[in-house]
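*Asks:* pasting a predicted model and its sequence here:
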Amino acid sequence: MSADAVLVAVAVVFALTVLAIAVIGIGTLCWVGLQLLTLPGVVVHEFAHKQACDLVGVPVIEVAYFRFGDPPGYVRHAHPDQYRKSFVISVAPFLVNTVVSFAAFFALAVLVTAVVGNHVSVDLLAGLETASSEMLVLAVVLGWLGLSVGIQAFPSTGDANTLWVRSRSEWRRSPIVLLGVPVVLVIYVANLLSWLWADVFYALALGVTAFYAVSVLPI
């Protein structure tokens, strides 16, 4: 990719950003941008809920994999007749999003290693100059997927509320449900720490782990 092409692309993006701010306002623009940033993660999160419902045999009433609203996605399903089904449906996004995010970061690490080798800090700029535009676009997409999907890995407070209500109502009849209480507490804490960007740090940790795995594996 030539320097002129990069300058033109930057100028176009800057002009469109200024135009968008003038038309819809910076607050709305930031909100739309955040929604688009998290789009892949929301889709994977709700897909995991939907597949978990199908896996345990709980009928799904309505699905919105993504929308511009609050919440940005949801899965409405029938009330599970067993606690274990509620547990599987609630925690499925954490497992699925974590795997998908790690896979995207792993692919990105493989791509970067193929371009610049293992000495990223030394050869990164030189590698970017020689990389094709298609490879740069692929790297950006993989990074976006890894970050977005990883950020959306934590189950929602609604998922924790569902498990907590069932734990309180069923523990006398089936004490084994108490094993799910620590998971409920972890979900609550994780959502609370999201105000401190814990979800972002989790996604970045997956990226660091993926890059480390590529650096030590004989790829």
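*Replies:* Cool, got the structure.
*Asks:* only C-alpha atoms from now on, for both contacts and neighbour counts.
*Replies:* Fine.
*Asks:* distance of Gly33 relative to Leu163?
*Replies:* As defined by Cα to Cα, to the nearest Å, Gly33 lies at a distance of 32 Å from Leu163.
*Asks:* who has more neighbours, the two?
*Replies:* Comparing Gly33 with Leu163 by other Cα atoms under 10 Å, the one with more neighbours is Leu163, at 23 against 12.
*Asks:* which residues touch the more buried one?
*Replies:* Neighbouring residues of Leu163 by Cα atoms under 8 Å, 6 or more residues apart in numbering: 83, 86-87, 90, 180-181, 184.
*Asks:* next, the one to line up against it:
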Amino acid sequence: MTGGALGALGNAAITIAVAPGILSHEYAHVLACRLTGVEIRQRPSLALLESAATIEHDPVETFGQDFAIAVAPLVVNSLLALAAFFFATRLDPPVAFVPLWLGLTFGLTALPSHDDTASLVAGARTLSPGLRPVGYAIAVPVRAVSYSVFLAGIVALFWTGALLALVRPA
């Protein structure tokens, strides 16, 4: 097998393992598009043999739209992870495995991806001079975390652990 084929198989295995999180991540973008009035061109799919699942939507017109669409998975997947972890920590094994797995998939896929945040800093530049510092203050950290896959992975692990810790019974 070639390196490309092995990479594709690796992507397929990871995609299958975290499929619920990937789908909820992409559909969070869809929800944000609908809430901000941005038309969707193509619905998301899992893209088993590719490195990423994406949705296609019309260009955004405002920084607010761009930011909402970029960070929607953080909000939606974090809430889904909290709910799944809540049930996982209150059920007995082996039943608890299913909500625990779902919580992990939602938590690990909650952060915006590199592509999700690609236009945030440029969008902050378009804000009025009075709002531009605020735009940069929220766009730069989000972009910085998603810029490196390695850093994003580490942050995702800590984020998922923090979500689990929030619902762990005392």
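*Replies:* That came through, no problem. On a predicted model such as this, the values are computed, not experimentally measured, just so you know.
*Asks:* which members of the contacts of Leu163 of the first structure occur in helices, if any?
*Replies:* 83, 86-87, 90, 181, 184 (DSSP state H).
*Asks:* quick one on the thing from earlier: top of the contacts of Leu163 of the first structure by neighbour count?
*Replies:* Ser90 (26 neighbours).
*Asks:* mind telling me what that residue corresponds to in the second structure?
*Replies:* For Ser90 of the first structure, the aligned residue in the second structure is Ala70 (criterion: TM-score structural alignment).
*Asks:* report the contact partners of that match.
*Replies:* Ala70 of the second structure touches 29, 112, 116-117, counting by Cα under 8 Å, 6+ apart.
*Asks:* just the buried ones among these, please.
*Replies:* By neighbour count, with 16 or more other Cα atoms under 10 Å, the contacts of Ala70 of the second structure hold 29, 112, 116-117 as buried.
*Asks:* can you put those in JSON lines and add secondary structure and distance to Trp101 of the second structure?
*Replies:* As requested, these are exported to JSON lines (DSSP: H, G, I helix; E, B strand; the rest coil; distance: Cα to Cα, whole Å):
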{"residue": "His29", "secondary structure": "helix", "distance to Trp101 of the second structure": "22"}
{"residue": "Pro112", "secondary structure": "coil", "distance to Trp101 of the second structure": "20"}
{"residue": "Asp116", "secondary structure": "coil", "distance to Trp101 of the second structure": "24"}
{"residue": "Thr117", "secondary structure": "coil", "distance to Trp101 of the second structure": "27"}
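*Asks:* translate Thr157 of the first structure into the numbering of the second structure.
*Replies:* By TM-score structural alignment, Thr157 of the first structure lines up with His114.
*Asks:* the first structure: strands as residue ranges?
*Replies:* With strands called from DSSP state E, the first structure shows them at 60-64, 74-77.
*Asks:* which one of those strands is the most hemmed in?
*Replies:* Among those, ranked by average contacts under mean count of other Cα atoms under 10 Å, first place goes to strand 74-77 (a mean of 17).
*Asks:* where in the second structure does it fall?
*Replies:* Counting by TM-score structural alignment, strand 74-77 of the first structure corresponds to residues 54-57.
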